[in-house]
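Asker: Predicted structure and sequence below. I'll ask about it afterward.
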Amino acid sequence: MVDHERWSDEQSTTTVSVDGHDLEVAYHEAGPDESEEPPVVFVHGIPTWSYLWRDIVPAVAEDRRTIALDMVGYGNSAMSDDFDRSIRAQEELLEVLLEDFAIDRIALVAHDIGGGVALRFAAHNPERVDRLVLSNAVCYDSWPVEFVSTLGLPSTAELEREELEGRLESAFVEGAYGEADPEFVAGMKAPWLTDEGHVSLVRDAVATNTNHTTEIDYGAITAETLLLWGEDDVMQPYAYAERLAEEIAETELAPLSAAYHWVPEDRSDAYADRLREFLTGAEV
């Protein structure tokens, strides 16, 4: 069994209601249930899924309960062609999921458009977020980038499967620092290489709406925040991390050199160590 298939096998599913639609959501859960600390929730971006956190979750789960979700329209969650996948809708998904799990307070770790979801949730529910970690996150008017906009064109739905796969592979290879791990690339591509996944990817890209981050009151975020940012990213440049640090009160900038956009993959060991240090308040 290949690595991403093993991750999928370890996932559980539940059904949540988002905008009046009952949607199946897949999530990967690990770590001790009895921990007194808030669970750590991981949110991915586009065009990734919870497998993005494959090397980070095991390290954090040594001490804490972890939940890495597949947003609706992504990974192994619902992909039907009848619901909104915008970050506004994904924020609602996160709210409903936490209510269903009876979780009052969390630490929130997010990447790319998952960062937009996390920023909205933290601004709208400041009492529920204990700590916030953002990595190369969309914010303000930093998105969508050209690659994602192209995915949302109607012509993308008509691509031959091989051409779609080639475009995705290029994005994951070129967006990595150094030589991309073939297991990572294969895992990131896998959800999109079915008829349903192909169409869902187009719908996910169409749903990117910059208004959903330009309207955030960033000053309303009270969580202790770590901006664990790939310093060499061109899709979500480090300058946006610096801008966030000016608006969010309790913020620490933590640039990771030799890391592009897929920073949890590029610098997985350094990322996991710095994340655990921030979550525990002590060196690991």
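Answerer: It's in.
Asker: C-alpha from now on. contacts and neighbour counts both.
Answerer: Noted.
Asker: would you list every one of the helices in the protein?
Answerer: 3-10, 57-60, 87-100, 113-124, 146-151, 161-174, 182-189, 195-206, 211-214, 238-247, 263-266, 268-280 (DSSP state H).
Asker: Structure two is appended below for comparative analysis:
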Amino acid sequence: MIEVAKVSVDGLEIAYRECGEGRPVLLIHGWPTSSFLWRNVMPGIAAHRRVIAIDLPGFGDSSKPLDRSYSFRMYERVLDGFLDALSVDELGLCVHDLGGPIGLYWASQNSARIERLALCNTLAYPELSWAAKAFLAATVTPGFRRALTSQWGLAQALRLGVSDRSRLPPDAIEGIQRPFQTAAARKALLAAGRGLSQDGLETIASWLPRVDVPVRIIYGARDRILPDIRKTVDRLVRDLPQAEVSVFDDCGHFLQEERPAELGELLGQFFE
């Protein structure tokens, strides 16, 4: 059974989901999702490990401050405090989308604590695709930024992120919309989308070739949100020659919604 709880970290309320027992695995979501994205993936991992899915600040049921910078350093402090609160030291880490750079930056500063690393349809390098640049521009452009975080825009993001809309679970759209009912929450979501610096991405790129733990890359090939995902995976494989790669040819960006059981099984086997 998945439990939902909150802890206080650095003056913020941080929500999370948790299930299973044993050595911990941390799942980090991206934009504009939350731990909700992993709800149907977690049981497959929990068959072998304690699995924790965080709601990052600005997302889900966590605090959405407007007086803080959504920077790599802020997320690093929050992840440090969050893991301390849950008595987690060494862990397996799985990241997705914007959670990739957030989690990978934290890992680059805490590499001795990472025992296994999994990556799913994520960003990892400072050279951004045209789609990522267009997204960043939209977060600061009047009209576009309002549409981006509207209830309609959030639903469209989810629909754009799957290759087969018939595979979206009935609760998926409501789950992505619910945390952003207020203007303040939507403003925080925009800030979170554009807060990460180029310097942090360069730190990640320089760290990746030094990673010496087992790595698993699992991605949906039909990714319209990160259309350069194959190029990113090819570069990751060059930097991480120990990586084992699995591809879902018929999935888009949100493979957690399209193929949750299969993804959970693969991750469970990897982290076992």
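Answerer: It's in. Quantities reported herein were computed from a predicted structural model and do not represent experimental measurements.
Asker: Residue 26 of the second structure -> the first structure?
Answerer: The criterion is TM-score structural alignment: under it, residue 26 of the second structure has residue 41 as its aligned partner in the first structure.
Asker: can I assume that match is in contact with residue 105?
Answerer: No: counting by CA atoms under 8 Å, residue 41 of the first structure stays clear of residue 105, with 10.2 Å between them.
Asker: who has more neighbours, the two?
Answerer: For residue 41 of the first structure against residue 105, the residue with the higher neighbour count under other CA atoms under 10 Å is residue 41, and the figures read 22 against 18.
Asker: What distance do you get for the more buried one to residue 146 of the first structure?
Answerer: Applying CA to CA, to the nearest Å, the value for residue 41 of the first structure to residue 146 of the first structure is 28 Å.
Asker: coming back round to it: for residue 68 of the first structure, see how far away the match of residue 26 of the second structure is.
Answerer: In this structure, residue 41 of the first structure and residue 68 of the first structure are separated by 6 Å, where distance is defined by CA to CA.
Asker: again, but for residue 207 of the first structure
Answerer: Distance, residue 207 of the first structure to residue 68 of the first structure, using CA to CA: 22 Å.
Asker: between those two, who's got more neighbours?
Answerer: Neighbour totals were compared for residue 207 of the first structure and residue 68, and residue 68 leads with 25 against 18 (other CA under 10 Å).
Asker: That one maps to what in the second structure?
Answerer: With TM-score structural alignment as the criterion, residue 68 of the first structure lines up with residue 53 in the second structure.
Asker: Contact partners for its match?
Answerer: With CA atoms under 8 Å, 6 or more residues apart in numbering as the criterion, the residues that contact residue 53 of the second structure are 16-18, 26-29, 35, 38.
Asker: In contact with the residue nearest to residue 10 of the first structure when sequence neighbours are not counted: list those residues for me.
Answerer: In space, and not counting its chain neighbours, residue 10 of the first structure is closest to residue 28: 6.4 Å by CA to CA, 6 or more residues apart in numbering. When contacts are counted by CA under 8 Å, 6+ apart, residue 28 of the first structure touches 7, 10-12, 50, 66-69.
Asker: same thing with residue 35 of the first structure?
Answerer: Applying CA under 8 Å, 6+ apart to residue 35 of the first structure gives the contacts 63-65.
Asker: run the last query once more with 7 Å
Answerer: Applying CA atoms under 7 Å, 6 or more residues apart in numbering, we find residue 35 of the first structure in contact with 64-65.
Asker: can you tell me how far it sits from residue 274 of the first structure?
Answerer: Here the criterion is CA to CA. By it, residue 35 of the first structure lies 20 Å from residue 274 of the first structure.
Asker: For the aligned residue in the first structure for residue 249 of the second structure, which residues are in contact?
Answerer: Under the alignment (TM-score structural alignment), residue 249 of the second structure pairs with residue 257 in the first structure. By CA under 7 Å, 6+ apart, the contact set of residue 257 of the first structure is 230-232.
Asker: What is the equivalent residue in the first structure for residue 264 of the second structure?
Answerer: Aligned against the first structure by TM-score structural alignment, residue 264 of the second structure finds its counterpart in residue 272.
Asker: ok, that match to residue 110 of the first structure distance?
Answerer: Counting by CA to CA, the gap between residue 272 of the first structure and residue 110 of the first structure amounts to 13 Å.
Asker: Show me which of those two is the more surrounded one.
Answerer: The residue with more neighbours, out of residue 272 of the first structure and residue 110, is residue 110; 26 against 20, by other CA under 10 Å.
Asker: Share the number of residues neighbouring the spatially closest residue to residue 30 of the first structure that is not a sequence neighbour, please.
Answerer: For residue 30 of the first structure, the nearest residue in space outside its immediate sequence neighbours is residue 66; the separation is 5.2 Å by CA to CA, 6+ apart. By the measure other CA under 10 Å, the count of residues near residue 66 of the first structure is 26.
Asker: same question, residue 125 of the second structure
Answerer: Residue 125 of the second structure, neighbours per other CA under 10 Å, totals 21.
Asker: Identify the residues contacting it.
Answerer: When the contact criterion is CA under 7 Å, 6+ apart, the partners of residue 125 of the second structure are 201-202, 205.
Asker: Could you verify my assumption that residue 263 of the second structure touches residue 41?
Answerer: Yes: Residue 263 of the second structure sits in contact with residue 41 when judged by CA atoms under 7 Å, with a separation of 6.4 Å.
Asker: shared neighbours, the two?
Answerer: Taking CA under 7 Å, 6+ apart as the contact rule, residue 263 of the second structure and residue 41 both touch residue 256.
Asker: Contacts made by stretch 115-122 of the first structure with the rest, please.
Answerer: Taking CA under 7 Å, 6+ apart as the criterion, the residues outside stretch 115-122 of the first structure that touch it are 87, 90-91, 108, 110, 129, 134, 137-139, 213, 216, 221.
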